[in-house]
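Student: Whatever this is, show me its structure:
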Amino acid sequence: MIVEFEAELWEWDARPGESWVFVSLPPEPSEEIRELTTGTRRGFGSVRVRAQIGTTAWRTSIFPGSDGAYVLPLKKAVRTARRLSIGDRATVTIELVDTP
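Tutor: Next up, the predicted model:
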């Protein structure tokens, strides 16, 4: 499954100032991912993905968020490479790695 979406970068409230920055996946693909990965999720309900913003690609995991949507962490190297800051919008592509 491949999902492309646009989302705003946001900082995790519980750890402000510690570079924990995320984008939230839309609700509908989040529900599809939840259904596809039942029984195959990893720690904290995470799902391994390949992610890409522009020409920057990396492997990571998405995690279930408090509102039911999955969230994708954006490490500092990715934000720097793409010149992104909290509040900016980015077009993101994710591909599930471990789907049956």
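
Student: From now on I want contacts and neighbour counts done on CA atoms only, so please keep to that.
Tutor: Fine.

Student: Can you mark which positions in the longest helix along the chain are buried?
Tutor: For the chain, the helix that runs over the most residues, judged by DSSP state H, is helix 27-36. Neighbour counts over helix 27-36 (16 or more other C-alpha atoms under 10 Å) mark 29-30, 33-34, 36 as buried.

Student: The structure of the following sequence is requested for comparison with the preceding one:
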Amino acid sequence: MASDAEPIAELSFEAEVVYWRGPSPFFYAPLPPAAAEEVRRVARAVSYGWGVVPVTASLGGVAFATSLFPKDGTFYLPLKAAVRKKADVTAGDRILVDMVIAAPDR
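Tutor: Have a look, this model is predicted:
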């Protein structure tokens, strides 16, 4: 994964992939409550605005960088088409995610 920064949180969790229709259709993995609480604990230190939190994640052996965003009392992990295709996942699938939140390079 991309960053050499020191991890400030490392999480593993299961989630069900959801399809969000709009305004920009996309697939997401909503974080379960315990994982969302851990993200909330460190979000202020790493967020670059609007509550989004940059992360590196791994799903089915596919590593990627993205940003979580707050929604409905949790955070949503966006799953790009290239990631979903390589990991062979779609809406309704239960997935295991490993995720790292690192201190920002500022």
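
Student: Which residue numbers in the second structure does the following helix or strand past the longest helix of the first structure align to?
Tutor: Proceeding N to C from helix 27-36 of the first structure, the next assigned helix or strand is strand 47-53, under DSSP states H and E. Alignment of strand 47-53 of the first structure against the second structure: residues 53-59, by TM-score structural alignment.

Student: Average separation of the matching stretch from the aligned part of the first structure, please.
Tutor: Stretch 53-59 of the second structure differs from its equivalent in the first structure by a mean of 0.5 Å after superposition (mean C-alpha distance after the TM-score superposition for the first structure).

Student: how about the nearest residue to the counterpart of residue 80 of the second structure in the first structure, chain neighbours excluded?
Tutor: Under the alignment (TM-score structural alignment), residue 80 of the second structure pairs with residue 75 of the first structure. Once flanking residues are discounted, residue 75 of the first structure sits nearest to residue 21: 7.1 Å by C-alpha to C-alpha, 6 or more residues apart in numbering.

Student: What's the local residue count around that neighbour?
Tutor: 22 (other C-alpha atoms under 10 Å).

Student: And it, what's its match in the second structure?
Tutor: Residue 21 of the first structure maps onto residue 27 in the second structure, by TM-score structural alignment.

Student: same thing with residue 34 of the first structure?
Tutor: In the second structure, the residue matched to residue 34 of the first structure (TM-score structural alignment) is residue 40.
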